[in-house]
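[1] Build me a structure from this.
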Amino acid sequence: MPETGELETTAVARPSKKPLMIGLVLSLLGATAGFYTMWSGLIPLGGGHEPVAEAPVEGATDPGLPTVELVFVPVVPVVVSVGQGAARSHLRFAAELEVKAAHKSHVEKLMPRIVDVTNTYLRALKLADLEDAQALIRLRAQLLRRMQVVTGAGRINDLLIMEFVLN
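    Predicted structure coming up:
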């Protein structure tokens, strides 16, 4: 028996770090090999097949898309003064309406009303309204809605702004 002042020393077994090091080296090798195969193109992205661009066949249409003939009807260019006093400037606005071919004559007959709505809306704007970054998007949406009300539902598909110059 050991004496009371002596402590018994027993060696504590530490686990080996060898499996940890082997796992780390193998994971680095695997990651490097995976990166190289993707980077070099040995395994193509997208499931292993390259998309093939097909040349459009003349006269063929996509069966999923409805075939609607669209025409563009020009709106008479409008010049309005914007602002007050010394800050007065002029806005030149020109646009075209995307219309189904069947409604072209109806929209052309209503062009004086469309120009009136355009002129009235643009005259009501302030200079600060036009200098905003989102002004053109808002202006396009507002004018398109007003023109659709004038011509009737389903006659005008879109409003294309061709000229928007603020002097």
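[2] drop to CA atoms for contacts and neighbour counts, all remaining ones
    Fine.
[3] got the contact list for the spatially most central residue of the chain?
    For the chain, the residue nearest the mean C-alpha position is residue 137 (13.2 Å; C-alpha atoms, centre = their mean). Residues near residue 137 by C-alpha atoms under 8 Å, 6 or more residues apart in numbering: none.
[4] quick one: it from residue 161, how far?
    Distance of residue 137 to residue 161, given as C-alpha to C-alpha, to the nearest Å: 10 Å.
[5] Pull out the buried positions in the longest helix anywhere in the chain.
    In the chain, with assignment by DSSP state H, the single longest helix is helix 18-40. Buried positions in helix 18-40, judged by neighbour count with 16 or more other C-alpha atoms under 10 Å: none.
[6] want to put them side by side, so please do this one too:
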Amino acid sequence: MSEAVADPADEAPRKRGKLLPVAAAILLGGGGFASTYLGFWSPVGLFAGSSGAPAVATVSPAVFVEVPRIELSLPGGRGRSLILAVSIETDATHRAEVEHLMPRVLDAFTGFLSGVDPAAYDKRGVLEIIRAELVTRTRYVLGEAPVKDLLITEFLIR
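    The predicted model follows:
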């Protein structure tokens, strides 16, 4: 009778022993898929062999085009004025295009700055908002390719 009854403590290690390799295979397979999917390595690269030195992308150096200084009188009767100097970061291939379209860029800048509420200049974070809006207007006039960034070199309210 004692031989007919199985000890439940003996069955638990056998199930764990069979489950451990299955769980390890699933984890390793998932990790391999994730690393391939994220681009850390490529299975095709293992069979392709070496093609020599890796290609190095050449990046043209940054060129800064100065926008003429903008001076605006702020409405409101307090006699305040805004002075703004900006540089557009581009590359050497687009420099002539940026300089050619500078009157349109100036028009877009002055149109935006004259429409800003004078009370907004007293608020915190206005410089970041103005910079973001000027970048948007610059890209609208010049396109996405020529404009890398916009730098505010002078911002003065007196």
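[7] okay, now residue 95 of the first structure: neighbour count?
    For residue 95 of the first structure, the neighbour count with other C-alpha atoms under 10 Å is 19.
[8] try residue 157 of the second structure
    Neighbours around residue 157 of the second structure, by other C-alpha under 10 Å: 14.
[9] Now do the contacts for the alignment partner in the first structure of it.
    Residue 157 of the second structure maps onto residue 166 in the first structure, with residues paired by TM-score structural alignment. By C-alpha under 8 Å, 6+ apart, the residues touching residue 166 of the first structure are 89, 90, 91, 92.
[10] Now the buried members of those.
    residue 91.
[11] looking at the second structure, which of the contacts of residue 166 of the first structure still make contact?
    Retained in the second structure: 89, 90, 91, 92, out of the contacts of residue 166 of the first structure (criterion both residues aligned by TM-score structural alignment, their matches' C-alpha atoms under 8 Å).
[12] Of those, which belong to helices?
    Counting by DSSP H, no part of those is found in helices.
[13] residue ranges of the helices in the first structure, please?
    18-40, 104-109, 111-124, 127-131, 135-151.
[14] Select, out of those helices, the one closest to residue 69 of the first structure.
    Closest approach to residue 69 of the first structure among the helices of the first structure is made by helix 104-109 (10.7 Å; C-alpha to C-alpha).
[15] who touches stretch 93-107 of the second structure?
    So stretch 93-107 of the second structure is contacted by 63, 65, 67, 68, 137, 138, 141, 142, 146 (C-alpha under 8 Å, 6+ apart).
[16] what does the first one align to in the first structure?
    Counting by TM-score structural alignment, residue 63 of the second structure corresponds to residue 71 in the first structure.
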